[in-house]
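> next one to model:
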Amino acid sequence: MSYFVIVAGEPSGDILGSELIKALKKDYPEHRFEGIAGPEMIKSGCVPWYHVSDLSVMGIFGVLRHLPRILGIRKKLLKKISEDPPDAFIGIDYPDFNLGIEKKLKQKNIKTIHMVAPSFWAWREGRIRTIKKSVDLLLCLFPFEEELLKKHSVNTKFIGHPLAHSIAEENDMLKARRDLGIDAKTLITIMPGSRKAEINQHLDTLYEAAELIDQQSNKNNFGKIQFIVPTLFSEIEEKLKFTKPKLFEKFNFIQDSTKAISASDLVITKSGTSTLQAALHKKPMVVVYKMSNATYYFLKIFNLVKIKYAALPNILFDEEIIPELIQGNFTAKNVHQESINWLSNHERKSKLTKKFENMHKELASKSISQSVSVIIELIGPIKNTQ
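The predicted structure is shown next:
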C-alpha cells in the first residue's frame, strides 16, 4: 500500500481532500492517509494529527496573532514526516502554509502534490517560481491554469471544479422558489460577502441599490419584487430592519446560498467564488467589490494586481460578459442601472445562459477521480507491504 500525508487548512479544502481520499481508496482501499484534516476527511479515512480548525485564521492580523501556534504545527508536522516519510505529501490549497512544507520535502526527495493552484494569475506572479521549486504535481480546478502553468514547465493536471459537479446543469428555479415559499415575479439575490470587512464595505450601498430597484419596479414592469440575502450573520438582517423598515418587508434572509441563487432572476454579489456559483446556476449577475482606499492604492502603486477582470466568469472567458463595479464605480446608482439592464433585456440573458452552459460542461468534463492515475504514476508502483 502507499502512505500519504495530506493537509487541508480550510473547510473547503477538507471537502476536496475527502473527495480525493475516496477516489484514491476506490481502487486502492489499503492506502493510508494521515495529516491535518476536517470532519469530511476524517470520515473518509484520514487519521488526523491536527484538525483543520487549528489552521483556520482570517486576515493578516489573525495570522500574526496565531503565527507562533501555526509555526509550531508546521515544525511538528515536518518532524513527524521526517520520522516516517510518506510516498507523497498532498497539500490542499492554503498555499502560504503548504508550499513552504512542499519545498522542504521536495528537497528531501519526497514527492509533493498540491491541489488548487494559488491565484498566481491574479497577483504575486512570482509564486510560479515557488511552485516550480516546491511541487512535483499540481492539480488545478480551471483549464486556463493548466495551460499557463505548463508554459512554465510545471507538471499540471486540470481535474475539473467540484462546484460544477455539485450544481445540476439544469436549474429548477420554480422548485427553489416553492421550497423557499416565495411567490414574487422578480427575485434578486444579494450577496455582500461573508467576511466582516467585506460586509462593512458593501452592505449599505447594496441596500440603497435595492431601494432604487424597488422604487422603480412598477415603472419597469417587474411586478412584485423581492430580495433574498443568504447569510449567517443576524446583524445584516437587523441593520436593514432598523434603518429601512419599509424595504425590510421585501427582504428574505436565509442561510442556504445555493437555494437563494437557484431561485433568483438576478444575483448581485461581491467578487469571489459566489460569482462562479451564480454562473453555474446560469444567472445574470452584477459583480461588486470595494476595499479600503489604503489597500486599493497600495495594490495600484506596487502593481500587484495582474488581471483585467475581478469576476471568475470574466476571467474564464477573458472578456467582460458580466458587469464589474469596482471601488469608485461601486455606487447604488450604478448597481441599480446594471440590474435594470439585465432584468429588461431577455436576449442578452439568453446569450449569457448559453455561455454559462458551455462553461459548466467544460468545468464538469474532468473530475477528482481522474487525478488518481497521475498520482499513482508520480509515486511509482504500489507497495504490497506496510
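> use CA for all of it now, contacts and neighbours both
OK.
> which residues sit in contact with the residue nearest to A8 when sequence neighbours are not counted?
Closest residue to A8 apart from its sequence neighbours, by C-alpha to C-alpha, 6 or more residues apart in numbering: I92 at 5.1 Å. Applying C-alpha atoms under 8 Å, 6 or more residues apart in numbering, we find I92 in contact with 6-9, 13, 16-17, 98, 114-116.
> tell me the two of these that are most distant?
Within those, two members stand farthest from each other by C-alpha to C-alpha: L16 and N98, at 15.0 Å.
> higher neighbour count, the two?
Shown here are L16 and N98; by other C-alpha atoms under 10 Å, N98 has more neighbours (24 against 20).
> isn't that one up against G91?
Yes: applying C-alpha atoms under 8 Å, one finds N98 in contact with G91, separated by 5.4 Å.
> touching both of the two, which residues are there?
The contact lists of N98 and G91 share 7, 114, where a contact means C-alpha under 8 Å, 6+ apart.
> and V47, helix, strand or coil?
strand (DSSP: H, G, I helix; E, B strand; the rest coil).
> OK, contacts around the closest residue to it other than its chain neighbours?
Computed as C-alpha to C-alpha, 6+ apart, the closest residue to V47 that is not its neighbour in sequence is E34, at 4.5 Å. Going by C-alpha under 8 Å, 6+ apart, E34 touches 4-6, 46-49.
> structure for this one too, so we can compare:
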Amino acid sequence: MEQWVLISAGEASGDLHAANLVRALKRENPDLAFFGIGGARLKAERVDLIADVTPLASVGPFEGIPTYERLIRVFYQLLKETKKRKPYAAVLIDYPEFNMRLAPRLKRLGIRVFYYIVPQVWAWRSHRVATLANFTDMALCVLPFEESWLRRRRVNAHFVGHPLLDVVPNPHTLSAAKSEFAPDDRPLVALLPGSRRHEVKRLLPLMLESAQRLSKKVSASFCISCAASVPKRLFASSPYPVTDKTYRLLAAADCAIITSGTATLEAALLLCPSVVVYRVSTPTFLLLYWLLHTRTYALCNIAAGEPVAEELLQYRATPNRIAKAVLRLLDERLRRDKIEALKRLKQRLGSAGVANRAASLILKHLNK
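This is a model prediction of the structure:
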C-alpha cells in the first residue's frame, strides 16, 4: 500500500537535493509515494507535482514581490491537496520563506515534519528557530556548526553533511582542460552570474565590465557559465563563450568571479579560488544589513570559518575592485594558499552519501 510523503522544494538547488533525497528514500522504502512542489528533477523522480515554483525563485523581500500572488495560490493549493492525501510525513527542503510558513500548518494537521537544509536562522531572523523547535520533528543540517547551535535551542538537529558532496565530482576525476573553454593556455577566469534571471540581469554586465578591466592588466581568457534555469538569450550579447558545463569549467579555471550563493561552495569543492560578488536592491541591502548577525555573507566563508574567498558586495562590487581581486588570485603563491584553505573547507563539510544518511534518519524516526 502506498504511503504518501509531501515534498516541498522551491529553488533549482533545492529541487536537485530533494530529488536525490527522494531517490534515497525510495531505495529504503519502495512503498513510499511522493507529491508536492518542486521542479524538473523532482518530476523526473515521479513526484506528483502540484506546481513547479522554481522559475519564481528570488533573493530579497522586494525582489520577490511580483511572485507573491502566485506563491500564495500554490501554498493554499498544496494545503488542500495535503488534507486530501493525508501524507505519512512531510519533508521541507530549504526555501524558507515558503516552508517556514508551511511547517506549522502541517504540524497542526498531525503530520510529521522533517526540514532538510534548514534556514540560516543563526545568521538572521533568529526568532524563527522557535518554528523549527515547535513545528518540526527533525532538522537535517548541512553545515557543521548548525547541529550544536540548534540543539542548544531545543531543535532535534542532526548534521548529515552538505548535499553538494553527492553532486559535485572530485576535481581530480574531471579531465577538464582549458582548451574546452579557451583558445590557448592563458589564465582562464570563469564567470558565474547566478541561477536566477534577475541575478543575471543585474550581475552579468558587472562581471563583463570587470573582465574587460582585468584584460587591460593581464592577458587572460574568460568563459561564462549559464545555469539551466536561466534563458540563454540573456547571454546573447556576451563577447565571451558561454557553457552549461559549470563543473568542468570550474575544474579547468584558474579562478572565478561568482555570484554569492551555493555556487561559492561548488567552486570550493572543485578547488577553484574565487571572488564573490553580489548586488541587490538598495532597500533589500539595508534590510539585510540591519537584520544579519554576521558580516560574512558568502556561504563558502561561513562554512569554512575563515575567509577562503574575497567578498565584494553591493557598493564595494565595482569593476575595478573585482578586477584587482582577480589579479591577486592569479598570483601563484596566493592561489596555492587559497586552494589549501578550500581543501580544509571540503573536509569540514563531511563526506559523500549525504542523501542516504538523511533518508536513513528520516525513516528511522518514522519507524519508532
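> tell me which element the residue nearest to V47 of structure 1 falls in.
For E34 of structure 1, the element it lies in under DSSP states H and E is strand 32-37.
> need the contact list for the residue lying closest to A323 of structure 2 once chain neighbours are set aside.
Of all residues not flanking A323 of structure 2 in the chain, L214 sits nearest, at 4.9 Å (C-alpha to C-alpha, 6+ apart). The contact partners of L214 of structure 2, by C-alpha under 8 Å, 6+ apart, come to 323-324, 326-327.
> of these, which belong to helices?
Using DSSP state H, the subset of the contacts of L214 of structure 2 located in helices is 323-324, 326-327.
> who wins for neighbours among those residues?
A323 (24 neighbours).
> picking that back up, now the ones in helices among the contacts of L214 of structure 2 as JSON lines including distance to A355 of structure 2?
As requested, those are arranged in JSON lines below (distance: C-alpha to C-alpha, whole Å):
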{"residue": "A323", "distance to A355 of structure 2": "38"}
{"residue": "K324", "distance to A355 of structure 2": "39"}
{"residue": "V326", "distance to A355 of structure 2": "35"}
{"residue": "L327", "distance to A355 of structure 2": "38"}
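> which one of those is nearest L132 of structure 2?
Distance to L132 of structure 2 across these (C-alpha to C-alpha) is lowest for V326, with 39.9 Å.
> that closest one maps to what in structure 1?
When structure 1 is aligned by TM-score structural alignment, V326 of structure 2 is paired with S339.
> surely that match meets V286?
Yes: between S339 of structure 1 and V286 a contact is recorded at 6.7 Å, counting by C-alpha under 8 Å.
> name the residues contacting each of those two.
Shared contacts of S339 of structure 1 and V286, counting by C-alpha under 8 Å, 6+ apart, come down to I268.
> quick one on the thing from earlier: measure the residue nearest to A8 of structure 1 to H346 of structure 1 for me?
As judged by C-alpha to C-alpha, to the nearest Å, I92 of structure 1 and H346 of structure 1 stand 41 Å apart.
> likewise for H165 of structure 1?
27 Å.
> these two: which has the busier surroundings?
Taking neighbours as other C-alpha under 10 Å, H165 of structure 1 and H346 compare with H165 leading, 17 against 11.
> contacts only, for the spatially closest residue to that one that is not a sequence neighbour.
Excluding the flanking residues, the one nearest H165 of structure 1 by C-alpha to C-alpha, 6+ apart is A364, at 5.8 Å. Going by C-alpha under 8 Å, 6+ apart, A364 of structure 1 touches 160-162, 164-165.
> let's go with 10 Å and repeat that
Residues near A364 of structure 1 by C-alpha atoms under 10 Å, 6 or more residues apart in numbering: 141, 159-167, 169, 358.
> now, which of these lie within helices?
Going by DSSP H, the helices hold 162-166, 358 from these.
> what is the nearest of those to I379 of structure 1?
Nearest member of those to I379 of structure 1, counting by C-alpha to C-alpha, is P162, at 24.4 Å.
> neighbours around that closest one, how many?
17.
> that one and L232 of structure 1: what is the separation?
For P162 of structure 1, the distance to L232 of structure 1 - C-alpha to C-alpha - is 23 Å.
> ok, H31 of structure 1 next?
H31 of structure 1 is 38 Å from L232 of structure 1, by C-alpha to C-alpha.
> neighbour count: the two, which is higher?
Neighbours per residue, other C-alpha under 10 Å: of H31 of structure 1 and L232, the larger number sits with H31, 18 against 13.
> which parts of structure 2 are strands?
Remark: strands assigned in structure 2 by DSSP state E are 3-9, 32-38, 48-52, 89-93, 112-116, 138-141, 157-159, 188-192, 221-225, 242-243, 255-259, 274-278, 310-313.
> now those in CSV, with distance to P205 of structure 2?
What follows is these, written out as CSV (distance: least, C-alpha to C-alpha, whole Å):
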stretch, distance to P205 of structure 2
strand 3-9, 30
strand 32-38, 30
strand 48-52, 29
strand 89-93, 32
strand 112-116, 34
strand 138-141, 35
strand 157-159, 38
strand 188-192, 11
strand 221-225, 12
strand 242-243, 14
strand 255-259, 12
strand 274-278, 12
strand 310-313, 15
